[in-house]
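>>> sequence and predicted structure, then a few things I'm wondering about:
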Amino acid sequence: MKSSFNEIINDETPVLVDFFADWCGPCKALAPILKEVKAELGEGVKIVKIDVDKNQPLAAKYQVRGVPTMVLFKKGQQVWRQSGVVQKNDLIKVITSHS
């Protein structure tokens, strides 16, 4: 998982990583918002979901202490980070500001 994750986040396209857990209520609320963001931005963003329970070393590396936590990467660099549910329009603004 680690090498492919690094390849994914090193893209020119902004990559939004959603660290989530199946048991997390706010994570479930965030899922349809992420679908809408992807539908609106299309190729302008990659959205990757990482289950923290199945990928604990990766969650630890990025110091994910609560879910959902979203991290936006651009060319491998973390450019934005937010815990909790973020509304669609706010997410779109953040992503497009780093495009």
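That came in fine, so what should we check first? Residues are numbered from 1 along each chain as shown.
>>> only C-alpha atoms for contact and neighbour calcs from this point on.
OK.
>>> show me what contacts the spatially most central residue of the chain?
Centroid check for the chain by Cα atoms, centre = their mean gives Val17 as the closest residue, at 2.0 Å. With contacts defined as Cα atoms under 8 Å, 6 or more residues apart in numbering, Val17 is in contact with 47-50, 70-73.
>>> again with Lys49
Lys49 touches 17-20, counting by Cα under 8 Å, 6+ apart.
>>> of these, closest to Ile33?
Asp18 (11.5 Å; Cα to Cα).
>>> please, a ChimeraX command that selects the buried ones among the contacts of Val17?
Provided next is the ChimeraX selection string for whichever of those are buried by 16 or more other Cα atoms under 10 Å:
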select :47,48,50,70,71,72,73
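>>> now, among the contacts of Val17, which is nearest to Tyr62?
Val71 (8.8 Å).
>>> presented hereafter is structure B, for comparison with structure A:
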Amino acid sequence: MKSSNIGLWIAGAAIAWCAWIVLDMAEPLSSQGTAYSTLPEVKNATMPVLVEFYADWCGPCRSVGPVVEDLSREVAGRAKVVRLDVDAESDLAASHGIRSIPTFIAFKDGREVARESGAISKAKMLQMLGL
């Protein structure tokens, strides 16, 4: 590489970096609370909804599953709790940006208001629902 080409390499790298920033910013993040959910249980809900994205083969998902089921019974009438299998509903999981499981997303009025990944406590789930 000639020393006279260094300026071209730097300019090319700067242009590529700027293009990457522009393209990355073009799609809003759903975790900012601006995106509406495509889940029917969320779109039509008149109360807060907590969605757990899980898989049957996931150890942490299996350990938190009974807690989620218990929470669902506990908040019946005040909130809705939905478990969504990412293997069966991969398109929905992808549309919500799920990259790790379990992931919990709380929705109010169809909009995402909170997101947590990993096995969380029932108290944290209640907090996400605003209860």
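Good, I have the coordinates. Values in this document were obtained by computation on a predicted structure and should not be read as measured data.
>>> as JSON lines, the contacts of Lys49 of structure 1 with secondary structure and distance to Ile8 of structure 1 would be great.
What follows is the contacts of Lys49 of structure 1, written out as JSON lines (DSSP: H, G, I helix; E, B strand; the rest coil; distance: Cα to Cα, whole Å):
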{"residue": "Val17", "secondary structure": "strand", "distance to Ile8 of structure 1": "10"}
{"residue": "Asp18", "secondary structure": "strand", "distance to Ile8 of structure 1": "13"}
{"residue": "Phe19", "secondary structure": "strand", "distance to Ile8 of structure 1": "15"}
{"residue": "Phe20", "secondary structure": "strand", "distance to Ile8 of structure 1": "18"}
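>>> let's have those in TSV, adding distance to Leu58 of structure 1.
TSV is the format used below for the contacts of Lys49 of structure 1 (distance: Cα to Cα, whole Å):
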residue	distance to Leu58 of structure 1
Val17	11
Asp18	12
Phe19	9
Phe20	12
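>>> and those, which is closest to Ile9 of structure 1?
Val17 (8.6 Å).
>>> returning to what we had before: okay, the contacts of Val17 of structure 1 in JSON lines with distance to Ser3 of structure 1 and secondary structure next?
Output for the contacts of Val17 of structure 1, formatted as JSON lines (distance: Cα to Cα, whole Å; DSSP: H, G, I helix; E, B strand; the rest coil):
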{"residue": "Ile47", "distance to Ser3 of structure 1": "17", "secondary structure": "strand"}
{"residue": "Val48", "distance to Ser3 of structure 1": "15", "secondary structure": "strand"}
{"residue": "Lys49", "distance to Ser3 of structure 1": "16", "secondary structure": "strand"}
{"residue": "Ile50", "distance to Ser3 of structure 1": "14", "secondary structure": "strand"}
{"residue": "Met70", "distance to Ser3 of structure 1": "20", "secondary structure": "strand"}
{"residue": "Val71", "distance to Ser3 of structure 1": "18", "secondary structure": "strand"}
{"residue": "Leu72", "distance to Ser3 of structure 1": "18", "secondary structure": "strand"}
{"residue": "Phe73", "distance to Ser3 of structure 1": "15", "secondary structure": "strand"}
